[in-house]
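>>> When you get a sec, could you give me coordinates for this:
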Amino acid sequence: MPANAEGKQGGGKFRPGRSGNPAGKAKGTRHKVTLAIEALLEGEAGALTRKAIELGLAGDMTALRLCMDRLAPARRDRPVTFDLPRIETVADLPKATQAILEAVAAGELTPSEAAELGRLVDAHAKAIEVTDLHRRLEVLEGGRA
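Take a look at the predicted model:
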């Protein structure tokens, strides 16, 4: 049996849950293409950057976009500061959703930020419901014992 056949099933495939390389890729290992590109660009990064800036300043929109993407990348997320009422029971949920709606109407939150906050409020509501159901179940089971 060849040395690399351990863990394989018929047809040369590994059994489900068994890796051909259990130790995995060594830390710091980089792809050959990445290494080749870095070798080509070595020592040229400054000149290439300067050229992209010059082209952008001359009106080349692609070069300008490239420069701007590096200088001011698109924001993925931002901290949101706004007063959300405390949610301790299911009865508090309408106050929270009302506060989110009012913040959107006032321009304090974007609709996408409000949607994300809505998902957080929904998750919190589910946690409250599950906790309440668990408490009720314990009371019922405790009454039978």
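>>> okay, CA-based contacts and neighbour counts for the rest of this
Will do.
>>> Which residues belonging to the helix or strand harbouring Gln98 are considered buried?
According to DSSP states H and E, Gln98 maps onto helix 93-105. Neighbour-count burial for helix 93-105 flags Leu93, Ala96, Thr97, Ala99, Ile100, Leu101, Ala103, Val104 (criterion: 16 or more other CA atoms under 10 Å).
>>> Helices of the protein, residue ranges please.
32-41, 45-57, 61-71, 93-105, 111-144 (DSSP state H).
>>> What helices and strands are in contact with the third one?
The criterion is 3 or more CA pairs under 8 Å, 6 or more residues apart in numbering; DSSP states H and E, and the helices and strands that helix 61-71 contacts are helix 45-57.
>>> Alongside the first, I'd like the structure of this one:
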Amino acid sequence: MANSYTDESGKFAPGNPGKPRGARHAATKAVADLLQGEAEGLTRKAIDMALEGDTVALRLCLERVAPRRKDTPVQFDLPPMECAQDAAQAAQAILQAVSDGGLTPVEASTVMSLIEQYRRTLELTEFETRIQALEMGR
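Take a look at the predicted model:
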């Protein structure tokens, strides 16, 4: 029996047979329907409760006004990276910054992944330069 997901033989039709783009879960739709037209009143009530000293309501309001940052800029000394081999010196600088307390291990891990990506870019550039030099030498 064919439906919108299968052909006449019962095999899945080409493409993604999952939910259509933009489809929402039934519970999400039910909550949205219940809240229809109530957003302004609920927001006003949360603000009033926060102003009266309700710490949960206050936190809720503040999280909407000034959400917590997912990350923050970090500053530390990093040697220039002009070739792929310079990545080792950069990694040493990051480890030293963690050791000195200038970076957290999570921050260092994030920066190290950036350095690794940059190292790969430098390595590829060096490789392409060598190939060009070899081809011109022919």
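>>> As a markdown table, the helices of the first structure with distance to Arg18 of the first structure would be great.
Formatted as a markdown table, these follow (distance: least, CA to CA, whole Å):
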| stretch | distance to Arg18 of the first structure |
| --- | --- |
| helix 32-41 | 26 |
| helix 45-57 | 43 |
| helix 61-71 | 42 |
| helix 93-105 | 47 |
| helix 111-144 | 36 |
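>>> which one of these is the most hemmed in?
helix 93-105 (a mean of 16; mean count of other CA atoms under 10 Å).
>>> Where in the second structure does it align, residue-wise?
Aligning helix 93-105 of the first structure against the second structure (TM-score structural alignment) gives residues 87-99.
>>> next one: the matching stretch to chain centre, how far?
24 Å (CA atoms, centre = their mean, to the nearest Å).
>>> closest to Ala123 of the first structure among the buried residues of helix 93-105 of the first structure?
The shortest approach to Ala123 of the first structure among these belongs to Leu93, at 11.4 Å (CA to CA).
>>> ok, and the closest non-adjacent residue to the closest one?
Excluding the flanking residues, the one nearest Leu93 of the first structure by CA to CA, 6 or more residues apart in numbering is Ile87, at 6.4 Å.
>>> Can you check which of the helices of the first structure gets nearest to Gly7 of the first structure?
That would be helix 32-41 among the helices of the first structure, by CA to CA, at 28.1 Å.
>>> burial count for Gln75 of the second structure?
9 (other CA atoms under 10 Å).
>>> That one matches what in the first structure?
By TM-score structural alignment, Gln75 of the second structure lines up with Thr81.
>>> how near is that match to Ala106 of the first structure?
Distance of Thr81 of the first structure to Ala106 of the first structure, computed by CA to CA, to the nearest Å: 14 Å.
>>> Please apply the same query to Lys32 of the first structure.
53 Å.
>>> what sits against the residue minimising distance to the centre of the first structure?
The structure's the first structure has its C-alpha centroid closest to Arg76; by CA atoms, centre = their mean the separation is 9.5 Å. Going by CA atoms under 8 Å, 6 or more residues apart in numbering, Arg76 of the first structure touches no other residue.
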